[in-house]
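Peer 1: I would like to see how this sequence folds:
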Amino acid sequence: MAVAANQVSRYGLHPLHAFLLAGAVPLFLGALLSDIAYASSYQIQWSNFASWLIAGGLVFGACSLLWAVIDLVRAGRHERRPLVYALLLLATWVLGFVNALVHARDAWASMPAGLVLSAVVVVLAGAATWIGFSRLGGAA
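Peer 2: Below is the predicted model of the structure:
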């Protein structure tokens, strides 16, 4: 049984980890699209949507980051991919948190910084997801 658990850690993501990782991307992407909608329409509700979507993305991202740190501790010293993966998730979460703080301000005051931060967070979350799921194809 220990061999099977080790293979999941080395060769792919646990299904729950994959679910949490894949859940953060659409939430952050939805926040970016809401920011774009706010920038073009100035309807304050779009900024509220973005705030809630960022909060959801942070919850999923924190769970994925915790799992990545556990995998990093369990990984060997010669494996670089778990370190890069964990650092990308950490950068995503930290910038996502800053983005949440920016969106906590007045809707008018959150632009254009909120829009730029949302775009950067989406790119980082996409890169982390790409690296996380690329572990499915072979050895880490």
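Peer 1: contacts, neighbours, all on C-alpha from now
Peer 2: Will do.
Peer 1: Distance check, Phe19 against Ser110.
Peer 2: 30 Å (CA to CA, to the nearest Å).
Peer 1: Settle it for me: which of the two has more neighbours?
Peer 2: Legend: neighbour count by other CA atoms under 10 Å for Phe19 and Ser110, higher for Ser110 (18 against 13).
Peer 1: Might one say that the more buried one is in contact with Asn99?
Peer 2: No. The criterion here is CA atoms under 8 Å, and Ser110 misses it with Asn99 at 9.0 Å.
Peer 1: Nearest the middle, which residue of this protein would you pick?
Peer 2: Ala125 (4.0 Å; CA atoms, centre = their mean).
Peer 1: compare with the first, here's sequence two:
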Amino acid sequence: MPEHAARAEPLASPIHAILLAFPVALYPFALATDITYLNTAVVQWTNFSQWLIAVADFFTGLLLAWALISFFFGRARMARGRSTLYLIVVAAMFVTGVINAFQHAKDGWASVGTAGLVMSIVCTVLALVAAFLVHSTAVVRENRA
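Peer 2: Below is the predicted model of the structure:
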């Protein structure tokens, strides 16, 4: 390696990235099942949405806990302003996801409707924003021999 080689480090730990992968995958899939339910009125699609949102909420809760621990006790890998914004986005995603789960727990057409669809859209956007905040930039550290 050259004397002053630079290497890129990810902004989040591998466990953090794994936990983030679940909401990033499951909230958009729940949105897709909501849209399918609104177009077909087949009740099974709302059941799929309920399970997808419940699992996404579980992993978002773990992600929020991990983000809080990393924010207060972890090495400062992300810039403080960026990590604060990330923490706010994850907390908003968790709260919106829980409210969305309660909305989807209603019976039949009332479970999705406008409110359920909007909350699914918001959860999806927040998950993608959180992923962008973590994975858009890497910290470059210079190695000095």
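Peer 1: what's the TM between chain one and chain two?
Peer 2: The TM-score (TM-score structural alignment, normalised by the length of the first structure) is 0.85; 128 aligned residues with a CA RMSD of 1.6 Å.
Peer 1: Helices of the first structure, start to end?
Peer 2: 2-11, 15-41, 44-74, 81-103, 113-134 (DSSP state H).
Peer 1: Run the angle between the shortest one and helix 15-41 for me.
Peer 2: Read that as helix 2-11 of the first structure. 30 degrees (axes from the mean of the first three to the mean of the last three CA atoms, to 10 degrees).
Peer 1: any idea of the angle helix 2-11 of the first structure forms with helix 44-74?
Peer 2: Using the same axes, to 10 degrees: helix 2-11 of the first structure against helix 44-74 is 130 degrees.
Peer 1: Next: the last one.
Peer 2: Between the axes of helix 113-134 of the first structure and helix 44-74, defined by the same axes, to 10 degrees, the angle is 40 degrees.
Peer 1: roughly how far is helix 113-134 of the first structure from the heart of the chain?
Peer 2: 6 Å (CA atoms, centre = their mean, to the nearest Å).
Peer 1: do the fourth one as well
Peer 2: Taking the mean of its C-alpha atoms, helix 81-103 of the first structure sits 7 Å from the chain's own mean (CA atoms, centre = their mean).
Peer 1: That helix against the second structure, how far on average?
Peer 2: Helix 81-103 of the first structure, aligned to the second structure and superposed, deviates on average by 0.5 Å (mean CA distance after the TM-score superposition for the first structure).
Peer 1: helices or strands next to that helix in the packing?
Peer 2: helix 44-74, helix 113-134 (3 or more CA pairs under 8 Å, 6 or more residues apart in numbering; DSSP states H and E).
Peer 1: Let's see that with 10 Å instead.
Peer 2: helix 15-41, helix 44-74, helix 113-134 (3 or more CA pairs under 10 Å, 6 or more residues apart in numbering; DSSP states H and E).
Peer 1: Please dump these into a markdown table; it should also carry distance to Pro82 of the first structure for every row.
Peer 2: Formatted as a markdown table, these follow (distance: least, CA to CA, whole Å):
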| stretch | distance to Pro82 of the first structure |
| --- | --- |
| helix 15-41 | 13 |
| helix 44-74 | 5 |
| helix 113-134 | 8 |
